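Asks: how would this look folded up:
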Amino acid sequence: MVSPLILFRALADPTRLRIIALLRRMELSVGELAQVLGQSQPRVSRHVRILSDAALCRRRREGSWVFLGLGPAAVPTLFATIDGWRDSATEKWELADAARLEAVQADRAAAAEAYFDAHAAEWDAIRSLHVAEAQVETAIVGVLGGQPLGRLVDIGTGTGRMLTLLGPQSDSAIGIDRSPEMLRLARARLGEAGIERADLRQGDMYALPVKDAAADTVVLHLVLHYAQAPAAAIAEAARLLPPGGRLLIVDFAAHEQEELREREGHARLGFDDEQIAHWFDAAGLASAATETLAGGALTVKLWLGTRAAGDRRLKAVA
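Replies: Purely as a prediction, here's the structure:
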């Protein structure tokens, strides 16, 4: 618990108040903050350190980048107090900062678009082999429909499409990806879609940066075929689920498109129902639903597993 004295000392500076106002809008790197504030990075870092010591902001590393967000001491009652002190001078710099923040968002979107354009041919080559994405997404919503999504975790979030699709129906959403470039792309896409409650984190599918039983719905969308150890990835995903939690895997049925292993780095050429059911069971999950979407050279499958009420076991994976 941070004392009021520490909090108000931390906020007793116009630049730090501006930083808090900006972080209320979105996560930003130190470099982006410096760009908006028109100050040097060392100076901004000093202000950030003071805010961090007061638990008003938090740091989150993403590859070589460090993003800043609001910390646990930044509570609504504090915001109400700050807002109550607004005057004409405050509104003037808030408007100026908001305009510069739009420029930062535009830079993000441009960089993300350039990355997407550079890799679009790879993704489009795979998409052409299976049913339309709209059909897959309709099936995803259908399989998950009828129950609240609660706390959503999307593993291997890539461009953030699952967060865009399912985030509005969730209480909170976390997207995890190993690639900082993909996370930057996802961040831009989520901003364009107006998804504000999604938290993007860099992490590995075998060691997810999420606590045990911290999710109600976990999604592995076209990710498992990249896993050298899919059983371990499923077990790690299941670790996030409390009793009643659900894991949805969307991937390819077993196929013989060997060129995807060489050209696209696929570690597995799809999966069959028996494999997934075995790995679900080993992770303490019961198979709840299976759906098949045939079309083209690749068939897309949806497998839904649930953790039984009162069952928190994790068996050894084969």
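Asks: Please count neighbours and contacts with C-alpha atoms only from this point.
Replies: Will do.
Asks: and the helix or strand encompassing residue 153, what other elements does it pack with?
Replies: Using DSSP states H and E, residue 153 sits within strand 151-155. Identification of packing neighbours for strand 151-155 by 3 or more Cα pairs under 8 Å, 6 or more residues apart in numbering; DSSP states H and E yields strand 172-177, strand 217-221.
Asks: Strands along the stretch 51-200 of the chain, start to end?
Replies: 57-62, 65-70, 151-155, 172-177, 198-202 (DSSP state E, counting those that start in this stretch).
Asks: Out of the ones you listed, indicate the one that is most buried.
Replies: Comparing those by mean neighbour count (mean count of other Cα atoms under 10 Å), strand 151-155 ranks first with a mean of 26.
Asks: To compare with the earlier structure, here is another sequence to fold:
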Amino acid sequence: MTKALETFRALADSSRLRILRLLRTMELSVGELALVLGQSQPRVSRHVKILCDARLAERRKEGSWVFVALGEAELVDPVLAAIDAWDGGVPDHDGTTDAARLAAVRADRASSASQWFEAHATEWDAIRSLHIAETDVEAAMRDVLGEAPLGRLVDIGTGTGRMIELFAPRARTALGIDRSSEMLRLARAKLGEQGLGNAELRQADLYSLPLGDGAADVAIVHHVLHYAQQPGAAIVEAARVLAPRGRLLIADFAPHDREELRSRDAHTRLGFSDAQIEGWFATAGLDAERNETLEGGELTVKIWLGRKPGAAVHEVKAA
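Replies: Below is the predicted model:
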């Protein structure tokens, strides 16, 4: 009874109900919530604190930003189901307005990142090398994936195609996916020089991969996730295209406080903890199989490997 009282008290405000509905769509910073709700940041922070105290939401500080996400599923899911039943699926005025403002926030995020990628495409590999020795990262990725053939490989956010260049010789087929046409132009030029006949590049979004369910044996997300507006959703989509026993390899940064990377390099997230990635793996139906820490350079790089459960439905043949 006590928990029920706390929950209903926390929800006894239209702004907090709106926040809960927005967080259902994606994680948002307090500043973004304030923009969508049309309220001051201090006021929104107070609402967020009440939701967090009731375990309906959770906060995570990243540099000067505070991101807010839905709280514990066993508590939040029944609440959302009840709200859906009471609303009858008919959007109200606030819901329609919030959805439009949220779309604008998401478009602004995507536009900032897209402009940065287009402006820096020719120096992309050099920028990566400033953070940590890429040769060390690549060696660790090879070690984590092992020496066996990779089967059907997909590189999500392929950039200039380095992961395809590195791993396609061990794959039956290799598909590199990126939103940026300029990145893909550079990747095509690079891969054309390598003569990789089993490699293909395609323009698409990491939240909507142009692949059917179970179409890949290995998916790689290399230094991409910190640009993602919805990292958890990107992991769920990557898991969708994996066959049973398929593997998802993520290489990205550990949590850090290099705030200037937001404005200078368009990073949306300042690294990820093991708990965050493993939580997203669990949501996506993946087993967390291995993680590695690579210290050195300006930032620490992490490598996480998740595997989809089940019996393999085909034998991975040598490349």
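Asks: Superposed, what's their TM-score?
Replies: The TM-score (TM-score structural alignment, normalised by the length of structure 1) is 0.59; 197 aligned residues with a Cα RMSD of 2.1 Å.
Asks: Can I get the strands of the stretch 51-200 of structure 1 in JSON lines including distance to residue 223 of structure 1?
Replies: Below are the strands of the stretch 51-200 of structure 1 laid out as JSON lines (distance: least, Cα to Cα, whole Å):
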{"stretch": "strand 57-62", "distance to residue 223 of structure 1": "20"}
{"stretch": "strand 65-70", "distance to residue 223 of structure 1": "24"}
{"stretch": "strand 151-155", "distance to residue 223 of structure 1": "8"}
{"stretch": "strand 172-177", "distance to residue 223 of structure 1": "10"}
{"stretch": "strand 198-202", "distance to residue 223 of structure 1": "15"}
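Asks: Tell me which of these lies nearest to residue 123 of structure 1.
Replies: strand 172-177 (16.5 Å; Cα to Cα).
Asks: So what's the gap between that closest one and the chain middle?
Replies: In terms of Cα atoms, centre = their mean, to the nearest Å, the centre of strand 172-177 of structure 1 is found 2 Å from the chain centre.
Asks: do stretch 293-300 of structure 1 as well
Replies: Its chain's average C-alpha position is 27 Å from that of stretch 293-300 of structure 1, according to Cα atoms, centre = their mean.
Asks: The strands of the stretch 51-200 of structure 1: which one's closest to residue 29 of structure 1?
Replies: Nearest of these (Cα to Cα): strand 65-70, 4.3 Å.
Asks: Which element, helix or strand, includes residue 211 of structure 2?
Replies: Counting by DSSP H and E, residue 211 of structure 2 is part of no helix or strand.
Asks: ah, wrong one, I meant residue 267 of structure 2
Replies: Per DSSP H and E, there is no helix or strand for residue 267 of structure 2.
Asks: Now do the helices in structure 2.
Replies: Under the criterion DSSP state H, structure 2 contains helices at 2-10, 14-25, 30-37, 41-53, 73-87, 93-120, 124-131, 134-145, 162-167, 181-194, 231-240, 260-265, 274-283.
Asks: and among those, the most buried is which?
Replies: It is helix 231-240: most buried of the helices of structure 2 by mean count of other Cα under 10 Å, with a mean of 22.
Asks: Go through the strands of the stretch 51-200 of structure 1 and name the closest to residue 33 of structure 1.
Replies: strand 65-70 (9.2 Å).
Asks: what helices or strands is that closest one leaning on?
Replies: Contacts defined by 3+ Cα pairs under 8 Å, 6+ apart place strand 65-70 of structure 1 against helix 14-25, strand 28-29, helix 30-37, strand 57-62.
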